[in-house]
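> what follows is a predicted protein model with its sequence.
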Amino acid sequence: MSASKELKQFTREEVEKASSQHNKQGDLWIIIDSKVYDITRFKDLHPGGASVFDEEVAGQDATEAFYGLHRHEVLTRPQYARLQIGSIKDEKPVIYDRAIGEVSKVPYAEPTWLSEGYHSPYFKESHRRLQRAVLRFVDEVVAADAQAREADGKRPSQSVIDEMAELNMHAMRMGPGKHLKGLKLMGGIVEPEEFDYFHEVNPIYCAKTIALTSDGARPPTTQLIITQEVVRCGARGYGDGLNSGAVIGLPPVLNFGSPELQAKVVPDVFSGKKFICLAVSEAHAGSDVTGLQTTAVKTEDGKHWIVNGTKKWITNGTFTTGCKTEDGFTVILIERGEGVETKHVKTSYSSTAGTAYITFDNVKVPVENTLEMCGRNNSPSNFNHERWVMCCSSARSQRLVVEECLKWTQQRKAFGKPLSSQAVIRNKLATMIARVESVQSWLENVTYQMCNMTYKQQASKLAGQIAFLKSYSTHCAQETARDAVQIFGGRGVTQSGMGHFIEHYHRTVPFDALLGGAEDVLADLGVRQAIRSMPKNARL
């Protein structure tokens, strides 16, 4: 709508009378949320046809009919906003989008620590400052690009990656550590010394991660907030494509790479100029890391590795790669170059993630690129960080579905009443809410333990818990996705319109159940860890 357009004030009687007179000439006015629209020229272009504007709508309040078919965002698009010619006198609109940078007011759309009137033992003011800053950044910079790239299948725009770099968000996504020293985080919102796992910035992602604390020191804890804020976009593949490979590919370099290797790689990744990922999964080996077939053999002079093999379902371009060597399992940084070939892998989940099949054909890599300590410590607990981040994402994405379903069941009518009047629908909503609240509570408890344990303690005490949590989170997510489709009906499997977030979630959520170890594998890992910890004298 142009700023110079004059909007008049009408009474409801005037709109009805004017529309009745204009109808003789084929004109049509309607009221939506106290706003008056002249849709005379638009009615024949309406995707549902002009017949939907019957006598019950012409000149009348069409708010209920509109919101039974369309999302509120339709009215904010310029081509439709300019159809507004006025508003109803002495009335104000009551339906608004969530304000930029503001949390949702819909019940259970936010974790309790962000909900008005609730308290938390885990989050403090620095977390709240960071959350507000990141949410505003996501609303203003990320959200529109996320939806556009999911639609066209292209990688996230470089401009978004560059703006993240300016705020040191790529560095923050690595979690707390020495790499943050001296950096200005989110314009100074949070100091590097207070950055912890409740702050950490991570979108959702794929492949395998080995995030170790090399000195065994107690890490500060930060990640939860930004992970969950980026997921608000409702664009699963975009989260993976948004330089998320660095989240799992760079920590081994930070923790076990030589100073020279770090100087070569880290600054370019933090600035968004280069991309990095962790290439572990293979066509022959997914959850079974010991079954890897990619090999690395040293040259006779011992100065290089010769790498041969393939990797599958890998995101981004420079590779922290797991290989079989004479020592067993070794991780090597392999830069894109001669002998390295990548092909796009088409999946049902998203093209914008850049999922790739990688071939290593006699690739020559300096031995200085070896991450020895990382490779030798090949216990399942090395994947704790990846699985934990996925739990953060799962909890947030389930809330998006809960919010969509609560809104829809209020505005959609069936059998003359809102969907929410049906007990079966309320039961589905109840189980959705119970799932996401239990996932979030368990997640916050595990995060608190991560904040207060050394790496060795985490490895022995949290590997099983995080495995359980990840298995439980993704299982809950798939059940919630199925229930959401039932609530939305045909719209839940349509890639546009009212249910497009639900369709996207239902289509992409099975992918989460495979990342970092399949659900059944992780559940079994958790049980085996528990059995190993059983006291010898335990009897009924």
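Right, received. Where do you want to start?
> going forward, measure contacts and count neighbours with C-alpha atoms only.
Noted.
> all strands of this structure, in order?
Listed in chain order, the strands found in the chain under DSSP state E are 8-10, 29-32, 35-38, 84-88, 276-279, 295-298, 304-314, 318-325, 328-334, 340-344, 356-366, 370-371, 413-414, 417-418.
> how many residues are close by the residue nearest to residue 127 when sequence neighbours are not counted?
Setting aside the residues directly before and after it, residue 127 is nearest to residue 199 in space (C-alpha to C-alpha, 6 or more residues apart in numbering), at 6.1 Å. By the measure other C-alpha atoms under 10 Å, the count of residues near residue 199 is 27.
> what about residue 301, how many residues close to it?
When neighbours are counted by other C-alpha under 10 Å, residue 301 registers 6.
> swap in residue 114?
By other C-alpha under 10 Å, the residues close to residue 114 number 17.
> same question for the one 4 residues further on.
Each residue near residue 118 was counted by other C-alpha under 10 Å, and the total is 9.
> identify the residues contacting the nearest residue to it once chain neighbours are set aside.
Counting by C-alpha to C-alpha, 6+ apart, residue 118 lies nearest to residue 112, which is 5.8 Å off, once chain neighbours are set aside. Contacts for residue 112 (C-alpha atoms under 8 Å, 6 or more residues apart in numbering) come out as 118, 119, 120.
> also residue 269?
For residue 269, the set of contacting residues under the criterion of C-alpha under 8 Å, 6+ apart consists of 170, 246, 275, 276.
> measure the closest residue to the second one other than its chain neighbours to residue 285 for me?
By the measure of C-alpha to C-alpha, 6+ apart, the closest residue to residue 246 outside its immediate chain neighbours is residue 276, 5.0 Å from it. Counting by C-alpha to C-alpha, to the nearest Å, the gap between residue 276 and residue 285 amounts to 21 Å.
> neighbour count winner among the two?
Each of residue 276 and residue 285 has its neighbours counted (other C-alpha under 10 Å); residue 276 has more, 27 against 15.
> the more buried one touches residue 333, doesn't it?
No - using C-alpha atoms under 8 Å as the test, residue 276 is too far from residue 333 to be in contact (9.3 Å).
> shared neighbours, the two?
Residues touching both residue 276 and residue 333 comprise 318, 319, 320, with contact defined as C-alpha under 8 Å, 6+ apart.
> which of the residues you listed has the most neighbours?
Using other C-alpha under 10 Å as the contact criterion, the top neighbour count among these goes to residue 320, which has 29 neighbours.
> who's in contact with residue 19?
The neighbourhood of residue 19, defined by C-alpha under 8 Å, 6+ apart, consists of 27, 28, 29, 30, 58, 59.
> now it. Nearest residue, chain neighbours left out?
Distance criterion C-alpha to C-alpha, 6+ apart; nearest residue to residue 19, sequence neighbours excluded, is residue 59 at 4.9 Å.
> other SSEs contacting the longest helix along the chain?
In terms of residue count, the longest helix belonging to the chain (DSSP state H) is helix 423-452. With contacts defined as 3 or more C-alpha pairs under 8 Å, 6 or more residues apart in numbering; DSSP states H and E, the secondary structure elements packing on helix 423-452 are helix 384-411, helix 463-488.
> want to compare, so here's the second one:
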Amino acid sequence: MATQQSLQNFSEEDVAKHGTEESLWIVIDGGVYDLTSFQNEHPGGKKILKRVAGKDASKMFWKYHNAGILKKYTPKLQIGAIGSAAPVVQEKEADAPAAPVAVVESSTAKELFEQYGDMVPFADPNWYQGYSTAYLNASHVALRDEVRAWVDAEIEPFVGEWDEKKEVPAEIYKEMGRRGYLAGALGVHYPVEYTDIRPKCVAPEQWDHFHEMILTDEITRAGSGGLVWNLLGGYGIGAPPVVKFATPETKQRVLPGLLAGDKRICLCITEPDAGSDVANLTTSAKLTPDGKHYIVNGEKKWITNGIWADYFTVAVRTGGEGMSGVSLLLLEKTMPGLNVRRMDCSGVWSSGTTYVTFEDVKVPVENLIGKENQGFKVIMTNFNHERLGIIIQATRFSRVCYEESMKYAHKRRTFGKRLIDHPVIRAKLANMAIKIEATYNWLENMVFQTCSMSEQEAMYRLGGAIAGLKAQSTQTFEFCAREAAQIFGGLSYSRGGQGGKVERLYREVRAYAIPGGSEEIMLDLAVRQSLRVHQALGAKL
């Protein structure tokens, strides 16, 4: 993709002539920036800028800022570059989709794609870096390139601001719909029957679980759990039950708006006294004497996206105790008696975590999702998709912690040498890398299995393994966040700046270790479920 504006070449002498408050230029990594009109906006004030006016400010800039700040202001402030240096511009020629360079002939099909990204070892999956893959094809590469270009230009530079404001602009969510990303994030086929929107670089009939994995992974690379949950969290777990189990009339009425990004949805299962213990939830739904409505009373807690949702996929008790008395209903924001309030949490600030209350909410029986008293089965079909999403995010966040640490270790000097030259730092990075790669390779295999099995078979055979992988991914995330914080030192304890991503992600570890099934429950389920399946398959114990 070509650059959006023509940038001039300057000499250092040219820049030196602009060292006053009336005309203030600086150089950062070879790029020339005119900060004359920016002085009053600079968070550190004019004085800091005056110190570097007309000079190369690279060292001072990187002392206080991360790459996201440069990405954010480059389109507004860059006017050129020093000499023939390649200018740091807002869009790169390399943003065009990479084409496959070879297909290795073998009895097992393998693809080999061009090198992509910054080529920091282990900072991206190795198929980005010129290694072969047996799972992916050119359509996956094209989607990766498309999503990364969008995230780099329109999302990553702003996530810190959005996090502080506790909200992602509605336009970003709407763009997810326009690009076809929402329709591809349901853990099912691409639902062409409910939308005319099509992905730009992937035919709907080609769309598979790897495309969804890549979409989630590249958005997660921005380094904000609040962002990912805002765009994919409530939607990715609230909408699939509607797609799979709602009545045809409900689907036709609800899904087009959801897939386009015009409407939003959330999943309401967790209650103040019923988190992982779904079978014992207490929110009630009682039929009216005429049998035309359910009257819903109760409350739900920690509901992602609830403050913005138009629709609420709600687990209710319609029968007796235990799982056999649970049903699922679709409630709507306009229904009297449904109230929401924002919750303040440790992390994922821009995700819209919500406390939802139901006071005599009147719901048409046509809004039943699935069959009455069989909602627990519907909920169970949702778990593999939800947990895989968490695994993808936790694994990429681990990479973000690692990549930020690796790059910082090459800049920061202590005791007369760079951090990367200290064996103890290299050991930290190595331990992060081996955990990340082990987790990612298991993830790829699980996604491949979901592509190879029916949904019913995958739910039965993969539930245990995915539960175990969910625990492994969040433990890896916690380890990498801690090690990254140690490498960044005090910079990881203050919001913003070079350690901003690490600080934010460290706060968000628990938001991944607990939702979707806590690590303790996942580890127990991994063994129990896998044993049950393999005993049925003939395991000799």
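Right, received. Where do you want to start? Here the structure is a predicted model, which is why all the values come from computation and not from measurement.
> one step back: what's the spacing between the residue nearest to residue 118 of structure 1 and residue 103 of structure 1?
Using C-alpha to C-alpha, one obtains 11 Å as the distance from residue 112 of structure 1 to residue 103 of structure 1.
> same deal with residue 440 of structure 1?
The spacing between residue 440 of structure 1 and residue 103 of structure 1, counted by C-alpha to C-alpha, is 17 Å.
> with residue 195 of structure 1 instead?
Counting by C-alpha to C-alpha, the gap between residue 195 of structure 1 and residue 103 of structure 1 amounts to 22 Å.
> what's the answer for residue 336 of structure 1, then?
Residue 336 of structure 1 is 41 Å from residue 103 of structure 1, where distance means C-alpha to C-alpha.
> repeat that for residue 367 of structure 1.
Summarising the geometry, the distance separating residue 367 of structure 1 from residue 103 of structure 1, computed by C-alpha to C-alpha, is 49 Å.
> and for residue 383 of structure 1?
Taking C-alpha to C-alpha as the measure, residue 383 of structure 1 and residue 103 of structure 1 are separated by 32 Å.
> who has more neighbours, these two?
When residue 383 of structure 1 and residue 103 are compared for neighbours, residue 383 comes out ahead with 22 against 17, by other C-alpha under 10 Å.
> OK, contacts around residue 178 of structure 2?
Under the criterion of C-alpha under 8 Å, 6+ apart, the neighbours of residue 178 of structure 2 are 197, 260, 261.
> contact partners for the equivalent of residue 311 of structure 1 over in structure 2?
Using TM-score structural alignment as the criterion, residue 311 of structure 1 maps onto residue 300 of structure 2. For residue 300 of structure 2, the contacting residues are 268, 269, 270, 271, 272, 283, 355, 356, 357, taking C-alpha under 8 Å, 6+ apart as the criterion.
> quick check: chain neighbours aside, which residue is closest to residue 300 of structure 2?
Excluding the flanking residues, the one nearest residue 300 of structure 2 by C-alpha to C-alpha, 6+ apart is residue 271, at 4.4 Å.
> give me the number of residues near the nearest residue to residue 303 of structure 1 once chain neighbours are set aside?
If the residues on either side of it in the chain are set aside, residue 303 of structure 1 comes closest to residue 367, at 5.6 Å by C-alpha to C-alpha, 6+ apart. Each residue near residue 367 of structure 1 was counted by other C-alpha under 10 Å, and the total is 17.
> could you measure from the counterpart of residue 367 of structure 1 in structure 2 over to residue 170 of structure 2?
Residue 367 of structure 1 is assigned residue 365 in structure 2 as its aligned equivalent, the criterion being TM-score structural alignment. As judged by C-alpha to C-alpha, residue 365 of structure 2 and residue 170 of structure 2 stand 32 Å apart.
> cool, residue 341 of structure 2 as well?
For residue 341 of structure 2, the distance to residue 170 of structure 2 (C-alpha to C-alpha) stands at 19 Å.
> returning to what we had before: of the contacts of residue 19 of structure 1, which is the most crowded?
Most neighbours among these, by other C-alpha under 10 Å: residue 59, with 29 neighbours.
> isn't residue 497 of structure 1 right up against residue 72?
No - using C-alpha under 8 Å, residue 497 of structure 1 is not in contact with residue 72, being 10.4 Å away.
> nearest residue to the equivalent of residue 272 of structure 2 over in structure 1 other than its sequence neighbours?
Residue 272 of structure 2 is assigned residue 283 in structure 1 as its aligned equivalent, the criterion being TM-score structural alignment. Take residue 283 of structure 1 and drop its neighbours on the chain: the residue closest to it by C-alpha to C-alpha, 6+ apart is residue 312, 6.0 Å away.
> test my guess that residue 509 of structure 1 contacts residue 477.
Yes - contact status for residue 509 of structure 1 versus residue 477: in contact at 7.0 Å, counting by C-alpha under 8 Å.
> more neighbours: which of the two?
When residue 509 of structure 1 is set against residue 477 and neighbours are counted by other C-alpha under 10 Å, the residue ahead is residue 477, at 28 against 21.
> quick one, what contacts the more buried one?
394, 398, 509.
> out of these, which is nearest to residue 535 of structure 1?
Proximity to residue 535 of structure 1 was ranked across the contacts of residue 477 of structure 1 by C-alpha to C-alpha; first place goes to residue 394, at 33.5 Å.
> tally of neighbours for the counterpart of residue 454 of structure 2 in structure 1?
Structural correspondence for residue 454 of structure 2 with respect to structure 1 (TM-score structural alignment): residue 454. Around residue 454 of structure 1 sit 17 other residues, with neighbours defined as other C-alpha under 10 Å.
> count of neighbours near the equivalent of residue 343 of structure 1 over in structure 2?
When the two structures are superposed using TM-score structural alignment, residue 343 of structure 1 falls opposite residue 341 in structure 2. The local packing count at residue 341 of structure 2 equals 14, with neighbours defined by other C-alpha under 10 Å.
> repeat that for residue 40 of structure 2.
Summarising burial for residue 40 of structure 2: neighbours were counted as other C-alpha under 10 Å, giving 11.
> which non-adjacent residue is nearest it?
For residue 40 of structure 2, the nearest residue in space outside its immediate sequence neighbours is residue 46; the separation is 6.6 Å by C-alpha to C-alpha, 6+ apart.
> ok, the one you found - how many residues close by?
Under the neighbour criterion other C-alpha under 10 Å, residue 46 of structure 2 is assigned a count of 15.
> so it makes contact with residue 38?
No - with contacts defined as C-alpha under 8 Å, residue 46 of structure 2 does not count as touching residue 38, sitting 9.1 Å away.
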